[in-house]
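Engineer: Pasting the sequence and the predicted coordinates here, then a few questions.
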Amino acid sequence: MTVPEQLERAHLIGIGGAGMSGIARILLARDAHVSGSDAKDSRAFLTLRAQGARIEIGQRAENLDGPTAVVVSTAIKDTNPELAAARERGIPVLHRAQALALLMEGHRVACIAGTHGKTSTTSMLTVALQHCRLDPSFAIGGDLNESGANAHHGEGGIFVAEADESDGSFLTYSPSVAVVTNVEPDHLDHHGTPEAYVAVFTEFVKRVQPGGLLIVCGDDEAANALAERAEGIRVRRYGRTVTGEHDARVLEYRATETGGTVRIALDGEEITVPVAVPGEHMALNAVAALLAGIELGAPVDGLAEGLGAFGGVRRRFEFKGRAGDVRVYDDYAHHPTEVAAQLRAVRHAAGTGRVIVVFQPHLYSRTKTFAAEFAEALALADEVVVLDVYGAREQPQPGVTGALIADRIAGAGVHYESAFDRVVPLAADLVKPGDLLVTMGAGDVTQLGPEILAELDRRAGA
């Protein structure tokens, strides 16, 4: 497949990011000339450079070598020297979503949206379609454990993409199949109000191509309301509460330590779908992926087998290792609903052992808005270590620290630790044989799992 003319020589600012590196992978597979820059080196660069990308560390105007377009994300500020130089030289500037939309052209497109679960659902659908040998192109906000990749240029004529609502950029896409897993106010630093956040999903549904399919979780009130308002498209719901003729009704979910099975009623038949990752929320994601795969022409049996073989996504309850009789996992959950859902799944996976969570709040605005809800969710663990806030794109706010959450947690052992370098020995002190420890959050807390394992091994050998 040819490269869109605008992207024949693309320069990606922040090329190491999850979204940007995925676009670069697809462009390189289509033989485009790709250059890019980032503030620091990244493991993603090894593959991109091997495929022919020219990547500079540090962002300077001279990094622009005659590109046909400069691609940016919302995180790139107007003061960025490369962005400023592109505008001065009249080089077209595209948002990441606009570039991805260009790459989708000529494909049958499935977009997965929702406050929670979109990365996992997109990944499940991708792996299930691959299992059916349909070779979809895909762009996901995380790395598949099967391939280690977050994007791929396929030959199957299908494009599966995670649709990010955080900055409203998913309104660039016009899918023929859209999934909305749930709608719960988030990213209010961008959208401003819960009402504005919900409204952007309404606009997204309007982007579905006429006659296309919208798939929503009928158990989620706001997602179900989207389906009620949809016009000119077909709708299928999934969940425990749905009763429509074309809905997928969940009859039973059975959990195991490593996953589970979900039994559904669909089109007059009962279907059992194995799920290789734990948690009923993941089982619901699998049902959404099944419905999308059916719409894309894949056989039910093949999709079910693919879902059963799904090995997960990096940072989605990712097993990091074992030290003695202690298991350590890492998870990306950074919203109260995600934290609660994942800890319920962790509780089952822990068996008779205790659950220890090392949690790092993400964004000052989210921490301030949802401090009480985070505390309630984290109380599902036996011991909680709360770190300070990972600010990411935000500046610190007076009085907004991890203590805002820790002080509200009841029913669990609580430890607020503001010093990052003291978390590893503290976590190692807390765990006992048989425990399951999970590091959780969207920031650099992910670094701590291997360090905790190393500390536990060191103590065992001392």
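Structural biologist: That came through, no problem.
Engineer: only C-alpha atoms for contact and neighbour calcs from this point on.
Structural biologist: OK.
Engineer: okay but Asn63 is in contact with Glu82, surely?
Structural biologist: Yes - counting by CA atoms under 8 Å, Glu82 is a contact partner of Asn63 at 7.2 Å.
Engineer: Quick one: the strands in the stretch 251-400 of the chain, in order.
Structural biologist: Counting by DSSP state E, counting those that start in this stretch, the stretch 251-400 of the chain has strands at residues 260-266, 269-275, 318-323, 326-331, 355-359, 383-386.
Engineer: Tell me which of those strands is the most buried.
Structural biologist: Looking across the strands of the stretch 251-400 of the chain with neighbours counted as mean count of other CA atoms under 10 Å, the highest average goes to strand 355-359: a mean of 27.
Engineer: Would you mind pulling up the elements that that strand packs against?
Structural biologist: strand 383-386, strand 436-440 (3 or more CA pairs under 8 Å, 6 or more residues apart in numbering; DSSP states H and E).
Engineer: Which neighbouring elements make contact with the first one?
Structural biologist: If I follow you right, that is strand 383-386. Against strand 383-386 (3+ CA pairs under 8 Å, 6+ apart) you get strand 355-359, helix 403-406, strand 413-416, helix 423-430.
Engineer: Of these, flag the one that's most buried.
Structural biologist: Using mean count of other CA under 10 Å, strand 355-359 ranks as the most buried of the helices and strands packed on strand 383-386, with a mean of 27.
Engineer: and Thr202, how many neighbours?
Structural biologist: Using other CA atoms under 10 Å, Thr202 has 17 neighbouring residues.
Engineer: Identify the residues contacting it.
Structural biologist: Leu226 (CA atoms under 8 Å, 6 or more residues apart in numbering).
Engineer: Dump the strands of the stretch 251-400 of the chain to a markdown table, plus distance to Val198.
Structural biologist: Converted to a markdown table, the strands of the stretch 251-400 of the chain look like this (distance: least, CA to CA, whole Å):
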| stretch | distance to Val198 |
| --- | --- |
| strand 260-266 | 29 |
| strand 269-275 | 30 |
| strand 318-323 | 30 |
| strand 326-331 | 26 |
| strand 355-359 | 27 |
| strand 383-386 | 30 |
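Engineer: Comparison target below:
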Amino acid sequence: MIIDLNKIKKIYFIGIGGIMMSAAARYFLSRGKKVWGSDRESGPLIADLKKLGAKIYTGHKAENVTSDFDLVVYTQAIGADNPELKIARTLKIKKLTIYQLLGLLSRDKFTVTVAGMHGKSTTTAMLGLIMERARLDPTVFVGTKIKEWRSNFRLGHSKYLLSEACEYKDNFLNYHPDLAVINNLEAEHLDYFKNLVGAKKSFKKFVSQIRKGGFLVANIDNKNTRELIRGAERAVTWGIKNEADFSAKEIKTKKNGTVEFKLAAKGKVFREYNQRIFKLKVPGVFNIYNALGAIAGAAILGVKPAVAQKALAEFGGVWRRFEYKGRTKSGAKIYDDYGHHPTEIEATLRAAKEKFKKEKLWVVFQPHLYSRTHDFLKEFAEVLNLADNLILVDIYAAREVNEHQISSRDVVDLINKKYRRRSPAVYIPSLREAAGYVRQNLKKGEILMTMGAGEAYKVGEELIS
């Protein structure tokens, strides 16, 4: 189907509250288009869109979609039996998934993508801010809200388009990038890929779609991304442990958890970057990796190293990524993190333990998806055991039914059986009950980290309010 987006005047988004859906809705609003949409419930992203003029319904109903819409955009999180999607088919309205739309928008642009199982949003944010400071004026779609833009979208007026590229259901195959940053590759989304072999196959195809003369920018410390380099016409690498084109050396962690490192850059092309000191306000080794990916991408784009240094030194993190939310009345600090895979959780909790060496760390974790909880049960138990005090609430089902008969109680039982903890892990079904438990037990000077891709953040919000 050929779709001329310039002729589209009125668009309907099914699942408009999704992070990339709302970014695309912002794009059309910024172009003066009429935007309508729906979602199961309201939230901060929807509230922002309404302020910009979008008409949004709560709940999905067939009567919401009428024949005068030029395009329907939908998230793959909805089912095929969604009443709005079904009526759009009946009315023969043009339809695109969100990533089909983003791929279409990128066709005539110099396209930069950031892919990988972890760190996509932060790396995209870092690179987007560097590109902005370098006056490259990119259009940016990112899977989180960037504080500097107060948005998950930036409208640019140049040839550059930067987008986070999601691997789930091969969504990133809608792109044909000029520059593809890949942070990492491991077993994830096994409800779709089935196993690591399936994920590797999709990533190899993605690398094959890099445009002629384009670059793969890959984390050489991840053994699976190393395999992808063989299939690239031109590759630039970064890392900490292995020899790379861009390496972080002499890493120092300050008392407040921030870090700095000396950059070793190989080759004449990147010699301006060699031996430069980079400082980060965001904690953790994983954020050094995110920064290295952004630095390598910026260097290929011709950004001066001083510009990248300043942008990264001022970067204060993004929405729902080790985000400081506030204090309780008793003086305890509240943080929130989107981490929902064992690798992400471990990286965040180790960074938190490094930053808050003397403070007791509480974690309220809401597992995301029955399938993921089942597939990584042992790994979840291992990494969540890092928390001093741990509460698990019921699994956030999202798009799934509980075929595995798994529950958060299974994770808690495994932790308490396998590890000798001072404070046993606790299962509390609801977020409200968890908030009540934490309110009674969290003390001044202690740290609470809410974690998960669902609604765990609501516990922190309730305690602060």
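Structural biologist: Done, it's in. None of the values given here were measured: they were computed from a predicted structure.
Engineer: Could you tell me the TM-score of the two chains?
Structural biologist: With the length set by TM-score structural alignment, normalised by the length of structure 1, the two chains reach a TM-score of 0.93; 449 aligned residues with a CA RMSD of 1.9 Å.
Engineer: quick revisit: got TSV for the helices and strands packed on strand 383-386 of structure 1, with distance to Ile233 of structure 1 too?
Structural biologist: Listed next are those as TSV, based on distance: least, CA to CA, whole Å:
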stretch	distance to Ile233 of structure 1
strand 355-359	41
helix 403-406	43
strand 413-416	49
helix 423-430	51
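Engineer: what's the counterpart of Pro136 of structure 1 in structure 2?
Structural biologist: If you follow Pro136 of structure 1 across to structure 2 using TM-score structural alignment, you land on Pro138.
Engineer: centroid residue for structure 2?
Structural biologist: Nearest to the geometric centre of structure 2 sits Ser121, at 4.0 Å (CA atoms, centre = their mean).
Engineer: wait, that one sits on Gly143?
Structural biologist: Yes - between Ser121 of structure 2 and Gly143 there is a contact under CA under 8 Å: 5.4 Å.
Engineer: Between those two, which contacts overlap?
Structural biologist: Each of Glu164 lies in contact with both Ser121 of structure 2 and Gly143 under the rule CA under 8 Å, 6+ apart.
Engineer: Which residue ranges of the stretch 51-200 of structure 1 form helices?
Structural biologist: Per DSSP state H, counting those that start in this stretch, the stretch 51-200 of structure 1 carries helices over the ranges 81-88, 96-104, 118-131, 188-191, 194-206.
Engineer: Buried residues in the first one, which are they?
Structural biologist: Neighbour-count burial for helix 81-88 of structure 1, counted by 16 or more other CA atoms under 10 Å, picks out Glu82, Leu83, Ala85, Ala86.
Engineer: out of these, which one sits closest to Leu213 of structure 1?
Structural biologist: Closest approach between the buried residues of helix 81-88 of structure 1 and Leu213 of structure 1, by CA to CA: Leu83, at 37.6 Å.
Engineer: tell me the contacts of the equivalent of that closest one over in structure 2?
Structural biologist: Mapped onto structure 2 by TM-score structural alignment, Leu83 of structure 1 lines up with Leu85. By CA under 8 Å, 6+ apart, the contact set of Leu85 of structure 2 is Ile14, Tyr74.
Engineer: now Val216 of structure 1: how far from Arg327 of structure 1?
Structural biologist: Val216 of structure 1 sits 35 Å away from Arg327 of structure 1 when distances are taken as CA to CA, to the nearest Å.
Engineer: how about the helices and strands packed on strand 355-359 of structure 1 in CSV, adding distance to Ala289 of structure 1?
Structural biologist: Formatted as CSV, these follow (distance: least, CA to CA, whole Å):
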stretch, distance to Ala289 of structure 1
strand 383-386, 33
strand 436-440, 25
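Engineer: So which of those is nearest Leu94 of structure 1?
Structural biologist: Nearest of these (CA to CA): strand 436-440, 32.8 Å.
Engineer: how much does the closest one stray from structure 2?
Structural biologist: For strand 436-440 of structure 1, the mean deviation from structure 2 after alignment is 0.9 Å (mean CA distance after the TM-score superposition for structure 1).
Engineer: contacts for the helix ranked longest in structure 2?
Structural biologist: In structure 2, with assignment by DSSP state H, the single longest helix is helix 285-300. Applying CA under 8 Å, 6+ apart, the contact partners of helix 285-300 of structure 2 are 119, 122-124, 126-127, 130-131, 179, 181-183, 217-219, 236-240, 246-248, 270, 273, 280, 305, 308, 312, 347, 351.
Engineer: That one aligns to what range in structure 1?
Structural biologist: Helix 285-300 of structure 2 corresponds to residues 280-295 of structure 1 when matched by TM-score structural alignment.
Engineer: What are the buried residues along that stretch?
Structural biologist: Using 16+ other CA under 10 Å as the test for burial, stretch 280-295 of structure 1 gives 280-293.
Engineer: now do stretch 203-214 of structure 1
Structural biologist: Phe204, Val205, Lys206, Arg207, Val208, Gln209, Gly212, Leu213, Leu214.
Engineer: go on, stretch 180-192 of structure 2?
Structural biologist: Within stretch 180-192 of structure 2, the residues that qualify as buried by neighbour count (16+ other CA under 10 Å) are Ala180, Val181, Ile182, Asn183, Asn184, Leu185, Glu186, Ala187, Glu188, His189, Leu190.
Engineer: Pipe those residues into TSV and attach distance to Leu463 of structure 2 per row.
Structural biologist: Shown next, in TSV, are those (distance: CA to CA, whole Å):
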residue	distance to Leu463 of structure 2
Ala180	41
Val181	38
Ile182	37
Asn183	35
Asn184	35
Leu185	36
Glu186	35
Ala187	35
Glu188	32
His189	32
Leu190	35
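Engineer: wait, Asp388 of structure 2 sits on Glu359?
Structural biologist: No - if you go by CA under 8 Å, Asp388 of structure 2 and Glu359 don't touch, sitting 9.6 Å apart.
Engineer: returning to what we had before: now the helices of the stretch 51-200 of structure 1 as CSV including distance to Leu363 of structure 1?
Structural biologist: Listed next are these as CSV, based on distance: least, CA to CA, whole Å:
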stretch, distance to Leu363 of structure 1
helix 81-88, 25
helix 96-104, 22
helix 118-131, 20
helix 188-191, 9
helix 194-206, 17
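Engineer: of the ones you listed, which approaches Gln51 of structure 1 most closely?
Structural biologist: Ranking the helices of the stretch 51-200 of structure 1 by proximity to Gln51 of structure 1 (CA to CA) places helix 96-104 first, at 18.1 Å.
Engineer: picking up where we left off before, Val72 of structure 2: which of the buried residues of stretch 180-192 of structure 2 is nearest?
Structural biologist: Using CA to CA, these come closest to Val72 of structure 2 at His189, 26.1 Å.
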